[in-house]
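[1] no sequence for this one, just the structure:
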């Protein structure tokens, strides 16, 4: 169980972004492509877990000062350093073995993700602003990997929206680090020196506004309407705004945005908005126009 905790399988949900290109292409029921994406999902998950292990290995001392991260296997001492390094190697081998089954282009994207996050772990995460940009780029690479695995083109709108959403969550997470620092007086990460509460609050407001405007522009763009054969996609903006407002409420009112993954697993409101957004898109994309609920 302790080794499973070190892999952070709960965070594998982030790799569901690989399936986004297939969903928006209207081919979510293409079993052949779904199988390729399933293999790609686990390849990405193992590589991501190797990064988590390396990050925990390097941050053991800092994590011991954190109210939550101190419970991680390496920080708490429940797993030895040699065992963690062995698992690190196993994850890399498993990830690249599965990735090779998907194809060379996928392996290239996977390698780009691995190298970028490797650099993040060994020093780039200590540079403010660059740290959140790298985290956000990781989600874009997931989407790119999904497109490569499914052999589908990815629109620039999709890349922009994924990047902005990931950036929004990364900023909220940094805000939580600042709150912990204010309460405990302890620096949770070196990059935190480049942030303060006012700066992060402004960034959150700015990015959330850009997300809403960008999404609305995406839904009403002629290119999008032509691709999906409907002009009604702007209806789904309601769920995007609802989800963002709830996340801002968790951030500003509840001051509890340490882990976006944890919020996704536990917050019923956000789960509902995501479900309704997916269902509305499904109805608009996959069902014939004369059978939709939006006539």
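    Yep, that arrived. These figures come from a predicted structure and were not determined experimentally.
[2] make it CA atoms for all contacts and neighbour counts henceforth
    Fine.
[3] excluding its backbone neighbours, what's nearest residue 138?
    residue 113 (6.3 Å; CA to CA, 6 or more residues apart in numbering).
[4] Tell me which stretches of the protein form helices.
    Counting by DSSP state H, the chain has helices at residues 2-7, 20-24, 31-58, 60-63, 73-76, 81-102, 104-122, 130-150, 156-184, 197-220, 222-228, 237-252, 260-266, 268-286.
[5] Now do the contacts for the nearest residue to residue 10 once chain neighbours are set aside.
    Excluding the flanking residues, the one nearest residue 10 by CA to CA, 6+ apart is residue 261, at 7.5 Å. Residue 261 is in contact with 10-11, 13-14, counting by CA atoms under 8 Å, 6 or more residues apart in numbering.
[6] Now do residue 261 against residue 152, distance only.
    For residue 261, the distance to residue 152 (CA to CA, to the nearest Å) stands at 27 Å.
[7] take a look at this one as well, against the first:
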């Protein structure tokens, strides 16, 4: 009896050994660490002071969850599309799809289903506008993978648009108007981060950067530094104008204006890290740098006091 069961037992053990790396590879390809970007979904409802309302909070949480699923789906599709280029990148070659742990076909199927699931959930939840934003987000990111990533400047705008769409989605989900200054801050703050990421890739790839991404061959360090300077300057100016506007009609402690200090210090600290030659991605820098976390917390606290302590 034991002899007849042994082959089946061995086959099950083999399937288990093969299945575990695939499952782990699928989780890694979904990039749960990148979900921190979806904190932008809470920005507009938080600035409007509606996160204390149960309905607005639930709708915002749903929007954040939808974008987590959609973003993971896009990562699967992008990794399947960029598999050959990733295999010559010093870090991206270790990604599950590039390393062969997750088959390209599986990545495409999983990615497509995740994006469709995100759109369907948003629509079934009664928010066709949110579903439409997910469609726009997916369309831009797929266009980026197939074409825009090879177009200088437009590739920066395409990546930055993903952050802007998240911020707009939060306002749409919670049903709050979005300030013009808020949109400018998010747009140029995102461009600042994206230019910083290109700077990191420029340094990490060295002379072989063009083989991974054509635009990296065309971008000089000085040009990327110029984009960061321009974007950070506009973001800081717009944030100051937003803070002055919010505080103009409110008596007492100027909490919104005080939030300018950690906002500016955070941008300067991030810029210094890039100038020091960091090759880490934006999320790695933010999660690994305690000073940035403290500046972000201080900014949130000051804005929160300005909104809720009146």
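    Nice, I can see it. Bear in mind that the values here come from a model prediction, so they are computed numbers and not experimental data.
[8] Work out the TM-score between the chains.
    Overlay of the two chains. TM-score (TM-score structural alignment, normalised by the length of structure 1): 0.91; 285 aligned residues with a CA RMSD of 1.7 Å.
[9] quick one on the thing from earlier: how much space separates the residue nearest to residue 138 of structure 1 from residue 141 of structure 1?
    In terms of CA to CA, residue 113 of structure 1 sits 7 Å off from residue 141 of structure 1.
[10] Quick check: neighbours shared by the two?
    Counting by CA under 8 Å, 6+ apart, nothing touches both residue 113 of structure 1 and residue 141.
[11] These two: which has the busier surroundings?
    The residue with more neighbours, out of residue 113 of structure 1 and residue 141, is residue 113; 23 against 20, by other CA atoms under 10 Å.
[12] quick revisit: map the residue nearest to residue 138 of structure 1 across to structure 2 for me.
    By TM-score structural alignment, residue 113 of structure 1 lines up with residue 137 in structure 2.
[13] Can I get the contacts of residue 261 of structure 1 in TSV including distance to residue 86 of structure 1 and neighbour count?
    Listed next are the contacts of residue 261 of structure 1 as TSV, based on distance: CA to CA, whole Å; neighbours: other CA atoms under 10 Å:
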residue	distance to residue 86 of structure 1	neighbour count
10	21	12
11	21	16
13	24	13
14	24	18
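[14] For those residues, name the two members farthest from one another.
    10 and 14 (8.7 Å; CA to CA).
[15] and residue 184 of structure 1, how many neighbours?
    By other CA under 10 Å, neighbour count at residue 184 of structure 1 equals 13.
[16] typo on my end, it should be residue 70 of structure 2
    When neighbours are counted by other CA under 10 Å, residue 70 of structure 2 comes out with 25.
[17] Map it across to structure 1 for me.
    Aligned partner of residue 70 of structure 2 by TM-score structural alignment: residue 47.
[18] ok, its match touching residue 97?
    No - counting by CA atoms under 8 Å, residue 47 of structure 1 sits too far from residue 97 to count as a contact (10.6 Å).
[19] what about stretch 250-268 of structure 1, start to end distance?
    Taking CA to CA as the criterion, the two ends of stretch 250-268 of structure 1 lie 12 Å apart.
[20] mind checking how far the residue nearest to residue 293 of structure 2 when sequence neighbours are not counted is from residue 55 of structure 2?
    Spatially, and ignoring its direct neighbours in sequence, residue 293 of structure 2 is nearest to residue 286 (6.7 Å; CA to CA, 6+ apart). Residue 286 of structure 2 sits at a distance of 30 Å from residue 55 of structure 2 (criterion: CA to CA).
[21] Can you tell me what the residue nearest to residue 10 of structure 1 aligns to in structure 2?
    Per TM-score structural alignment, residue 261 of structure 1 is aligned with residue 283.
[22] Also residue 159 of structure 1?
    By TM-score structural alignment, residue 159 of structure 1 lines up with residue 183.
[23] what's the nearest residue to that match if we skip its chain neighbours?
    residue 164 (7.3 Å).
[24] likewise residue 38 of structure 2?
    Spatially, and ignoring its direct neighbours in sequence, residue 38 of structure 2 is nearest to residue 64 (5.8 Å; CA to CA, 6+ apart).
[25] The one you found contacts residue 37, doesn't it?
    No - the criterion here is CA under 8 Å, and residue 64 of structure 2 misses it with residue 37 at 9.5 Å.
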